[in-house]
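Colleague: Sequence below, structure please.
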Amino acid sequence: MNKANNTKRRQLVVGNWKMNGNQRTNAELLAKVVAGWQGKHNADVAVCPPFPYFQHTLELLASSSIVLGAQSVSEYESGAYTGEVSARMLADWQCRYVIVGHNERRRMQQESDTQVAQKFVAVQREQLVPILCVGESLEQRETGQALAVIHRQLNAVVESVGCDAFEHAVVAYEPVWAVGTGKTATPQQAQEVHHFIRELLGDVGQRVRILYGGSVKANNAAQLFTMTDIDGALLGGASLDAEEFLSICRAADI
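Modeller: This next block holds a predicted model:
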């Protein structure tokens, strides 16, 4: 089925800048992106800058429909957690989306499925929208464990809050082997996993936006977005190039 015939879900493209940028380069990037994304669109767009640039980003997005997102969050509301940022603080900054469970956080900061579920809850407590990342490693895919891994990661949240909580959430499938490697799951491989996730979420699954995140580029985005269960993209490096980012946003604007 062509996505253009699916009226249930609106496409979403999220740019995760990771630990990149400064005031000058951010201003240059966003000036081009904002200028290229004017008027009404059939897709939503968000950018997730590093925390120190929230104020600057908000100022640059003031004349745009593009919204602010965060790359991570603490599971705690407040307290002696040096260096952490709470969901309540993000809400103060007009943040809309918050990434939780990104594969880099799971691998580098050893975030567990339980901790990711707690962050999901913390984000929704402040009426923000969590973007829950799930995905398998190359070894797990090659040994036939991909779907079991994704089931485990998703189920940790479902067991905590139930499927209905996903009515106000986004899921991002990011195969670890395709993140920043130049490798990309074929549209059919990605579609298989997106459909699997949707089925796991039951009735609410048909209304949940599920993004693909794994070396999405301007030259493969349109093909990915035609897949029935792919509702947009979570971008890394591609979001740091204005033309590349806009090309992907336009591919989602269907």
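
Colleague: going forward, measure contacts between C-alpha atoms and count neighbours the same way
Modeller: Will do.

Colleague: any residues touching stretch 113-128, and which ones?
Modeller: Outside of stretch 113-128, the residues within contact range by CA atoms under 8 Å, 6 or more residues apart in numbering are 73-77, 87-88, 91, 95-98, 100-101, 129-130, 132, 153, 156-157, 160-161, 168.

Colleague: now stretch 92-106
Modeller: With CA under 8 Å, 6+ apart as the test, stretch 92-106 has contacts from 46, 54-55, 67-73, 111-113, 116, 119-120, 123, 128-135, 174, 176.

Colleague: Keep only those of those that are in helices.
Modeller: 54-55, 113, 116, 119-120, 123 (DSSP state H).

Colleague: What subset of these is buried?
Modeller: Neighbour counting over these (16 or more other CA atoms under 10 Å) leaves 54, 113, 116, 119-120, 123 as the buried ones.

Colleague: Any quick ChimeraX command for the buried ones out of the contacts of stretch 92-106?
Modeller: Buried residues within the contacts of stretch 92-106, by 16+ other CA under 10 Å, are selected in ChimeraX with:
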select :46,54,67,68,69,70,71,72,73,111,113,116,119,120,123,128,129,130,131,132,133,134,135,174,176
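
Colleague: now, which of the contacts of stretch 92-106 lie within strands?
Modeller: With strands taken from DSSP state E, the overlap with the contacts of stretch 92-106 comprises 46, 67-70, 129-134.

Colleague: could those go into JSON lines alongside distance to R141?
Modeller: Formatted as JSON lines, the ones in strands among the contacts of stretch 92-106 follow (distance: CA to CA, whole Å):
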{"residue": "A46", "distance to R141": "30"}
{"residue": "V67", "distance to R141": "34"}
{"residue": "L68", "distance to R141": "33"}
{"residue": "G69", "distance to R141": "30"}
{"residue": "A70", "distance to R141": "29"}
{"residue": "V129", "distance to R141": "29"}
{"residue": "P130", "distance to R141": "26"}
{"residue": "I131", "distance to R141": "22"}
{"residue": "L132", "distance to R141": "20"}
{"residue": "C133", "distance to R141": "16"}
{"residue": "V134", "distance to R141": "13"}
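
Colleague: let's see this one next to it:
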Amino acid sequence: MRLPMIAGNWKMHKSIKEGVAFVEAIKSDVADTDVEVLICAPYTLLQSLVKAAEGTNVKIGAQNMHYEDKGAFTGEVTADMLLEIGVTHVIIGHSERRQYYNETDETVNLKTLKALAKGLVPVVCVGETLEQREASETKAICKSQVEKAFSGISGDAAKTVVVAYEPIWAIGTGKTASSQDANDVIAYIREVLTALYGDEISEEIRIQYGGSVKPANVAEIMNESDIDGALVGGASLEPDSFVQLVNF
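Modeller: Next up is the predicted model:
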């Protein structure tokens, strides 16, 4: 039985004070949930959020990291830097990183390998553009991205990876794939993972959906057979909304 994960991706939002207040506001209301609770915040908030979340079931993740251990990479942070302050998860390959900051399938793979080697849980994002969807290329794009992201990753390590299917056309647009469409693509991604690792391992890998998830549609999405959680942007920014998502 896969443990569902509800993850908030705050993107470029919130001060330290606002972030700590958020954790304080939600921690008792999500304490007894049957899902894994994750908040992925800007770098400047991470250490304070880890401290605020001590003794709770709220885990704190980063939104990106570099694949090298050190070097002349201005503006980047390493896995060790994240681990040093208590971060447990990291988003890799979000569509906004791919679109605006030249993230490639190769760097997604390198970052995933590094996160696994260091003991961070990678949340690896895959998904198609609107043009690719309209050209009926959704499955081909997802297959290629998944295969490249998992290149060189052992079966034991693969079990700890979380995949987030995020159709790019549904991120921040208010549009969302129907729950059935999302489930169909996620079931197909699991087929791709089965081809790579076999049934036993693929059945342990969690696959989330992301794309305009909100309290009004989260229950329907989570009731689908193959969807193991949600990676949520805007609807994760307010405590009441996030609590509703977690306690769907």
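
Colleague: Please report the TM-score between the two superposed chains.
Modeller: Between these two chains, after superposing, the TM-score reads 0.95 (TM-score structural alignment, normalised by the length of the second structure); 243 aligned residues with a CA RMSD of 1.2 Å.

Colleague: about what we covered before: could you flag which of the contacts of stretch 113-128 of the first structure are buried?
Modeller: The neighbour-count test (16+ other CA under 10 Å) applied to the contacts of stretch 113-128 of the first structure identifies 73-77, 87-88, 95-98, 100-101, 129-130, 132, 153, 156-157, 168 as buried.

Colleague: From these, which land in helices?
Modeller: Counting by DSSP H, the part of those found in helices is 87-88, 153, 156-157.

Colleague: Please identify which of these is nearest to A31 of the first structure.
Modeller: If you rank these by distance to A31 of the first structure using CA to CA, A87 comes first, at 27.6 Å.

Colleague: Tell me the residue in the second structure aligned with that closest one.
Modeller: Aligned by TM-score structural alignment, A87 of the first structure pairs with A79 of the second structure.

Colleague: just Q189 of the first structure next, same as before
Modeller: In the second structure, the residue equivalent to Q189 of the first structure is D181, according to TM-score structural alignment.

Colleague: what's the burial count for its match?
Modeller: By the measure other CA atoms under 10 Å, the count of residues near D181 of the second structure is 11.

Colleague: Surely it is within a helix?
Modeller: Yes. When DSSP: H, G, I helix; E, B strand; the rest coil is applied, D181 of the second structure is found to be in a helix.

Colleague: Once you drop chain neighbours, what's closest to the aligned partner of G236 of the first structure in the second structure?
Modeller: Under the alignment (TM-score structural alignment), G236 of the first structure pairs with G233 in the second structure. Of all residues beyond its chain neighbours, the one nearest G233 of the second structure is N9 (4.9 Å), with distances taken as CA to CA, 6 or more residues apart in numbering.

Colleague: what sits against the aligned residue in the first structure for that neighbour?
Modeller: Taking TM-score structural alignment as the criterion, the aligned counterpart of N9 of the second structure in the first structure is N16. With contacts defined as CA under 8 Å, 6+ apart, the neighbours of N16 of the first structure are 47-49, 71, 234-237, 239.

Colleague: what's the neighbour count on E106 of the second structure?
Modeller: Look at E106 of the second structure: counted by other CA under 10 Å, it has 13 neighbours.

Colleague: Now check it against the first structure: what is it aligned to?
Modeller: With TM-score structural alignment defining the correspondence, E106 of the second structure maps onto T114 in the first structure.

Colleague: That match and G205 of the first structure, how far apart?
Modeller: Shown here: T114 of the first structure relative to G205 of the first structure, a distance of 21 Å by CA to CA, to the nearest Å.

Colleague: swap in A156 of the first structure?
Modeller: Applying CA to CA, the value for A156 of the first structure to G205 of the first structure is 16 Å.

Colleague: which residues does the residue nearest the centre of the second structure contact?
Modeller: When the second structure is reduced to its mean C-alpha position, the nearest residue by CA atoms, centre = their mean turns out to be V123, at 4.0 Å. Residues in contact with V123 of the second structure, defined by CA under 8 Å, 6+ apart, are 89-92, 161-164.

Colleague: Tell me which residue of the first structure lines up with it.
Modeller: Residue correspondence to the first structure (TM-score structural alignment): V123 of the second structure is matched to I131.

Colleague: what's the distance between its match and K8 of the first structure?
Modeller: I131 of the first structure is 18 Å from K8 of the first structure, where distance means CA to CA.

Colleague: what's the answer for L61 of the first structure, then?
Modeller: Here the distance between L61 of the first structure and K8 of the first structure works out to 27 Å (CA to CA).

Colleague: Compare neighbour counts for these two and give me the winner.
Modeller: L61 (19 against 10).

Colleague: Tell me which residue of the first structure is furthest from the middle?
Modeller: Most distant from the centre of the first structure: A80, at 28.4 Å, with distances by CA atoms, centre = their mean.

Colleague: That residue: what's it in contact with?
Modeller: Taking CA under 8 Å, 6+ apart as the criterion, A80 of the first structure is in contact with no other residue.

Colleague: a helix runs through it, doesn't it?
Modeller: No. Inclusion of A80 of the first structure in a helix is not indicated when three-state DSSP is applied; the result is coil.

Colleague: For it, give its distance to P50 of the first structure.
Modeller: Taking CA to CA as the measure, A80 of the first structure falls 21 Å from P50 of the first structure.
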